[in-house]
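A.B. asks: Only the shape, not the letters, is given here:
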């Protein structure tokens, strides 16, 4: 049976929503990889699969374009929330993820806000290869690390334009310190309420933006005493807002947009 999908983006961070509610979960690593191919498939940074859940409006499972699974994606979560809110004509829903139960709301401006859960700071939770202070890792530049359900490593730099993301990012992503690899952030602080962020995404390269990376970057900046508790994050594709009180849940707010919908056909499915 063809798979219905919605292609969406959040400030250029593109993703695909596949709705498998009321059916079996047919998504596999191979299928996700074929759908993620920008030449022969649909193309996306992440894929979000909607499934039935007894304790939430739906359950979300996420895949990278290379077919690897992941536990959280802030942009695709906002896209799934927007889709379900439009379907139910509501302004608030809950989504079950491997990160836990996430509450999502539509703001007065139409943006989607997601309670992304509490950040994790223990070295073993990031995870790192050995015990250390995650506020300042023993790497050149002394980056900070945390987990938002996926690992994040944040460098604070004076001039973002001087950083060769494509050269530096892969080396940090695959550094032995990160047994599951890591997302890599490069942050230039404009002021305590505004940062400029560029990203090397784990298994993904350089995206126009990332919801979870925006959260991780702000959290690490607040931990270092560099930022206030509500920060605008400017990525290459646009801005989002991240709020964190230093103790509890991180809130991510920003726009999402549906680009087109379609069917991934039987012929393509049978070719797998």
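C.D. replies: In hand now; what should we look at? Just so you know, these numbers come straight off a predicted model, no measurement behind them.
A.B. asks: From now on I want contacts and neighbour counts done on CA atoms only, so please keep to that.
C.D. replies: Will do.
A.B. asks: Can you tell me, leaving aside adjacent residues, what's nearest to residue 214?
C.D. replies: Leaving aside its chain neighbours, residue 214 sits nearest to residue 233 (6.5 Å; criterion: CA to CA, 6 or more residues apart in numbering).
A.B. asks: what does residue 132 give?
C.D. replies: residue 123 (6.3 Å).
A.B. asks: so where does the residue nearest to residue 214 fall, helix or strand?
C.D. replies: Assigned by DSSP states H and E, residue 233 falls within strand 230-235.
A.B. asks: And residue 78, by the same measure?
C.D. replies: helix 74-88.
A.B. asks: Where do the helices of the protein begin and end?
C.D. replies: For the chain, the helices defined by DSSP state H occupy 29-36, 74-88, 165-173, 211-223, 266-270.
A.B. asks: looking at these, which is buried most?
C.D. replies: For the helices of the chain, the largest average neighbour count (mean count of other CA atoms under 10 Å) is found in helix 211-223, namely a mean of 26.
A.B. asks: okay, the angle between it and strand 230-235?
C.D. replies: Helix 211-223 runs at 130 degrees relative to strand 230-235, counting by axes from the mean of the first three to the mean of the last three CA atoms, to 10 degrees.
A.B. asks: Let me see the contact set for the residue nearest the centre of the chain.
C.D. replies: Taking CA atoms, centre = their mean as the criterion, residue 73 is the residue nearest the geometric centre of the chain, at 3.1 Å. Shown in contact with residue 73 (CA atoms under 8 Å, 6 or more residues apart in numbering): 46, 62, 210, 211, 212.
A.B. asks: I'd assumed residue 210 was in contact with residue 75.
C.D. replies: Yes. Between residue 75 and residue 210 there is a contact under CA atoms under 8 Å: 6.4 Å.
A.B. asks: anything in contact with each of these two?
C.D. replies: residue 13.
A.B. asks: excluding its backbone neighbours, what's nearest residue 178?
C.D. replies: Nearest residue to residue 178, sequence neighbours excluded (CA to CA, 6+ apart): residue 128, at 5.1 Å.
A.B. asks: The one you found and residue 14, how far apart?
C.D. replies: Separation of residue 128 from residue 14 (CA to CA, to the nearest Å) stands at 29 Å.
A.B. asks: Neighbour count for these two, which is higher?
C.D. replies: residue 14 (25 against 22; other CA atoms under 10 Å).
A.B. asks: can I assume that one is in contact with residue 36?
C.D. replies: No. Residue 14 is beyond contact range of residue 36, at 10.7 Å (criterion: CA under 8 Å).
A.B. asks: OK, contacts around residue 108?
C.D. replies: Contacts of residue 108 by CA under 8 Å, 6+ apart: none found.
A.B. asks: next, the one to line up against it:
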């Protein structure tokens, strides 16, 4: 769920809510969708959005794709955050058969595991356990990434508050940042998720650029009072 609120410094201020009702600081896919909606509503092709994570410039392309520039990733242990000082390139999370994950905050916390083979991995079971690990006081979104050579990274994400999802835009950005930090890619890559492909780049500092589709599924209205009825 995304709420659009008035903002003096932007076309809209975004608030994101997970399936469990908890509020998230960022949602890359929803940000692209809102940019497309605002552009189609007359706000121009480059609406600037605001969120808890910061200012988000966007660009809506003629082919339906949308580019967003998410605020700079936070990488220090107390910015992820984790409960104790540690190297965020190798978080102290022990999972049999998996290397230590990389920590990245893209407006919400992410732990990214790089694996040799993603298919067959029980992402839902592992993700649900790691998302509640005591190292993460706010919980964590858990990504499992398999570099495929060239510029492709296969990714599945278990989101805190939502579970296993078809796609996670902030998780894809976190995976790309983690891959750059680990030296697995130089700058950019195609992130291949269950729900589609995102093109993401990060030069090692500054905002993370993400491009992907945004399409209409339905339109509707509802009365918020209906949610309060017995």
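C.D. replies: Great, that's in hand. Note that the structure is predicted; figures quoted are calculated from it, not measured.
A.B. asks: Setting the sequence-adjacent residues aside, check what's closest to the aligned partner of residue 57 of structure 2 in structure 1.
C.D. replies: Matched across to structure 1, residue 57 of structure 2 falls on residue 103, judged by TM-score structural alignment. Leaving aside its sequence neighbours, residue 103 of structure 1 sits nearest to residue 94 (CA to CA, 6+ apart; 4.5 Å).
A.B. asks: go on, residue 228 of structure 1?
C.D. replies: Using CA to CA, 6+ apart, the closest residue to residue 228 of structure 1 is residue 192 (5.5 Å).
A.B. asks: was I right about that neighbour contacting residue 222?
C.D. replies: No. Contact criterion CA under 8 Å: residue 192 of structure 1 and residue 222 do not qualify, at 9.2 Å.
A.B. asks: Mind giving me the packing neighbours of the strand holding residue 233 of structure 1?
C.D. replies: Applying 3 or more CA pairs under 8 Å, 6 or more residues apart in numbering; DSSP states H and E, we find strand 230-235 of structure 1 packed against strand 194-200, strand 238-243.
A.B. asks: Relative to residue 151 of structure 1, which of the ones you listed is closest?
C.D. replies: Residue 151 of structure 1 lies closest to strand 194-200 among those, at 12.2 Å (CA to CA).
A.B. asks: what's the counterpart of residue 230 of structure 1 in structure 2?
C.D. replies: Residue 230 of structure 1 maps onto residue 188 in structure 2, by TM-score structural alignment.
A.B. asks: count of residues packed around the residue nearest to its match when sequence neighbours are not counted?
C.D. replies: Distance criterion CA to CA, 6+ apart; nearest residue to residue 188 of structure 2, sequence neighbours excluded, is residue 201 at 3.9 Å. Other residues within reach of residue 201 of structure 2 by the criterion other CA under 10 Å amount to 22.
A.B. asks: show me the contacts for residue 201 of structure 2.
C.D. replies: By CA under 8 Å, 6+ apart, the contact list for residue 201 of structure 2 reads 176, 187, 188, 189, 208, 209, 210.
A.B. asks: Please list all residues in contact with the first one.
C.D. replies: When contacts are counted by CA under 8 Å, 6+ apart, residue 176 of structure 2 is found next to 188, 189, 191, 200, 201, 202.
A.B. asks: just residue 171 of structure 2 next, same as before
C.D. replies: For residue 171 of structure 2, the contact set (CA under 8 Å, 6+ apart) comprises 106, 110, 141, 142, 143, 157.
A.B. asks: So what does it match up with in structure 1?
C.D. replies: For residue 171 of structure 2, the residue aligned by TM-score structural alignment is residue 213.
A.B. asks: ok, the residue nearest to the centre of structure 1 to residue 170 of structure 1 distance?
C.D. replies: 20 Å.
A.B. asks: Next: residue 227 of structure 1.
C.D. replies: Relative to residue 170 of structure 1, residue 227 of structure 1 is positioned 27 Å away (CA to CA).
A.B. asks: Also residue 68 of structure 1?
C.D. replies: For residue 68 of structure 1, the distance to residue 170 of structure 1 equals 17 Å [CA to CA].
A.B. asks: Of the contacts of residue 73 of structure 1, which are reproduced in structure 2?
C.D. replies: Among the contacts of residue 73 of structure 1, the contacts conserved in structure 2 (both residues aligned by TM-score structural alignment, their matches' CA atoms under 8 Å) are 62, 210, 211, 212.
A.B. asks: Give the closest residue to the counterpart of the first one in structure 2 in space, chain neighbours not counted.
C.D. replies: Residue 62 of structure 1 maps onto residue 16 in structure 2 when the alignment is built from TM-score structural alignment. Distances taken as CA to CA, 6+ apart place residue 2 nearest to residue 16 of structure 2, at 4.7 Å, with adjacent residues excluded.
A.B. asks: any idea what the one you found aligns with in structure 1?
C.D. replies: Aligned by TM-score structural alignment, residue 2 of structure 2 pairs with residue 48 of structure 1.
A.B. asks: Give the aligned equivalent of the residue nearest to the centre of structure 1 in structure 2.
C.D. replies: Match for residue 73 of structure 1 (TM-score structural alignment): residue 27.
A.B. asks: Do I have it right that residue 272 of structure 1 meets residue 31?
C.D. replies: Yes. With contact defined as CA under 8 Å, residue 272 of structure 1 reaches residue 31; the gap is 6.9 Å.
A.B. asks: Return the residues in contact with the residue nearest to residue 4 of structure 2 when sequence neighbours are not counted.
C.D. replies: Leaving out its chain neighbours, the residue that sits closest to residue 4 of structure 2 by CA to CA, 6+ apart is residue 14, at 5.0 Å. Neighbour list for residue 14 of structure 2: 2, 3, 4, 5, 31, 49, 50, 51, 52 [criterion: CA under 8 Å, 6+ apart].
A.B. asks: now the residues you listed in CSV, with distance to residue 86 of structure 2?
C.D. replies: Below are these laid out as CSV (distance: CA to CA, whole Å):
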residue, distance to residue 86 of structure 2
2, 34
3, 35
4, 37
5, 37
31, 31
49, 33
50, 31
51, 28
52, 25
